[in-house]
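J.: All I have is the shape, not the residue letters:
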């Protein structure tokens, strides 16, 4: 039955990723992949909060399957991040490619840490 929760979460996360990416990217006249960047940071914050809530006993395995694995798994996208970074490099924008990698990793890790810390403080 857990697999069904993952499917349901993914069915919401995938279109949410697409729509959010299009909305964010439409507001920027830049080759930098802002849509994917924003989605991955928000997803990192969300999974950090969910992990913190789970460690405090505020959510159980079913909620983690639905929201963590399903929703956040389909919402965030390492493959798109990788592809967009490669495309920047291929188009002679190595500086933007490097900035995408550095910013995505540092801000993403910061977001997951922040989410975990906040959730643990609130739900402990």
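T.: Ah, there it is. Quick caveat, the model's predicted, so the values are computed rather than measured. Numbers count the residues shown, from 1 in each chain.
J.: going forward, measure contacts and count neighbours with C-alpha atoms only.
T.: Will do.
J.: Now that residue 76 has come up, it's in contact with residue 38, right?
T.: No - if you go by CA atoms under 8 Å, residue 76 and residue 38 don't touch, sitting 9.4 Å apart.
J.: more crowded one of these two?
T.: A count of neighbours by other CA atoms under 10 Å puts residue 76 above the other of residue 76 and residue 38, at 23 against 20.
J.: And the helices in this structure, which stretches?
T.: Here the chain has its helices, by DSSP state H, at 2-26, 34-55, 61-63, 73-75, 78-90, 94-123.
J.: in stretch 3-14, what's buried?
T.: 5, 6, 7, 9, 10, 12, 13, 14 (16 or more other CA atoms under 10 Å).
J.: okay if I get those residues as TSV plus distance to residue 107?
T.: Below are those laid out as TSV (distance: CA to CA, whole Å):
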residue	distance to residue 107
5	29
6	26
7	28
9	24
10	24
12	24
13	21
14	22
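J.: Of those, just say which sits nearest to residue 111.
T.: residue 13 (18.5 Å; CA to CA).
J.: buried ones in stretch 111-121?
T.: Quick answer for stretch 111-121 (16+ other CA under 10 Å): 111, 112, 113, 114, 115, 116, 117, 118, 119, 120.
J.: and the comparison structure, right after this:
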């Protein structure tokens, strides 16, 4: 790439490659989140399709509950792994955290879908399943986070 200068008011000249490098550095985190979210969304879709193929259409949203519990477990495991390896090399950088947590797990977990499915159960008058879904999701997701944290800490 050829270097070109940009003349700014006051006679200051900046190399365009410095500007491009700065823009690239700011775009990398956004691209990593984008890619991670796409992969996480694809994985969520695969779990949904697999659940329907294995169990048929269910009135209880097991797939979403499973996705959220698994996502919370993975979040706990990754958080522990990142904390234990902080400063140990470039792999555990902010970029990897953005890719895996904000991106992949943000695309994989489905709190908005959970909320909608809870509302649908309530609107159908299915208060027992709605309560079981809300409480079960909350408890199991919290257990998932602690299990992930504990597993990685025990391994380290």
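T.: On my side now, so go ahead. Predicted, not measured: the structure shown is a model, and the values here were computed from it.
J.: so how far is residue 111 of the second structure from the residue mapped onto residue 68 of the first structure from the second structure?
T.: In the second structure, the residue paired with residue 68 of the first structure is residue 101, using TM-score structural alignment. Distance of residue 101 of the second structure to residue 111 of the second structure, given as CA to CA, to the nearest Å: 15 Å.
J.: Repeat that for residue 95 of the second structure.
T.: 24 Å.
J.: next one: residue 57 of the second structure
T.: Taken as CA to CA, the span from residue 57 of the second structure to residue 111 of the second structure is 20 Å.
J.: of the two, who's got more company?
T.: The residue with more neighbours, out of residue 57 of the second structure and residue 111, is residue 111; 15 against 10, by other CA under 10 Å.
J.: The nearest residue to residue 111 of the first structure once chain neighbours are set aside: what's it in contact with?
T.: Counting by CA to CA, 6 or more residues apart in numbering, residue 45 is the residue found nearest to residue 111 of the first structure once chain neighbours are left out, at 4.6 Å. Taking CA atoms under 8 Å, 6 or more residues apart in numbering, we find residue 45 of the first structure in contact with 108, 111, 112, 113, 114, 115, 116.
J.: Dump these into TSV; add distance to residue 92 of the first structure as well.
T.: Shown next, in TSV, are the contacts of residue 45 of the first structure (distance: CA to CA, whole Å):
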residue	distance to residue 92 of the first structure
108	25
111	30
112	31
113	33
114	34
115	35
116	37
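J.: Kindly indicate which of those residues lies nearest residue 57 of the first structure.
T.: Among these, and counting by CA to CA, the member closest to residue 57 of the first structure is residue 116, at 13.0 Å.
J.: What is the aligned counterpart of that closest one in the second structure?
T.: Using TM-score structural alignment, residue 116 of the first structure lines up with residue 149 in the second structure.
J.: Settle this for me: that match is touching residue 79, isn't it.
T.: Yes - between residue 149 of the second structure and residue 79 there is a contact under CA under 8 Å: 7.1 Å.
J.: Which one of the buried residues of stretch 3-14 of the first structure is nearest to residue 90 of the first structure?
T.: residue 14 (26.9 Å).
J.: Pull up the distance across stretch 22-33 of the first structure, start to finish.
T.: End-to-end for stretch 22-33 of the first structure, by CA to CA: 10 Å.
J.: Show me how far it is from its chain's centre.
T.: Centre-to-centre, stretch 22-33 of the first structure and its host chain are 17 Å apart (CA atoms, centre = their mean, to the nearest Å).
J.: same check, this time on stretch 96-112 of the first structure
T.: Taking mean C-alpha positions (CA atoms, centre = their mean), stretch 96-112 of the first structure and its chain are 12 Å apart.
J.: Mean deviation, that stretch versus the second structure?
T.: Comparison of stretch 96-112 of the first structure with the second structure after fitting gives an average deviation of 0.4 Å (mean CA distance after the TM-score superposition for the first structure).
J.: Now tell me what touches that stretch from outside.
T.: Residues contacting stretch 96-112 of the first structure (CA under 8 Å, 6+ apart): 32-33, 37, 40-42, 44-49, 85-86, 88-89.
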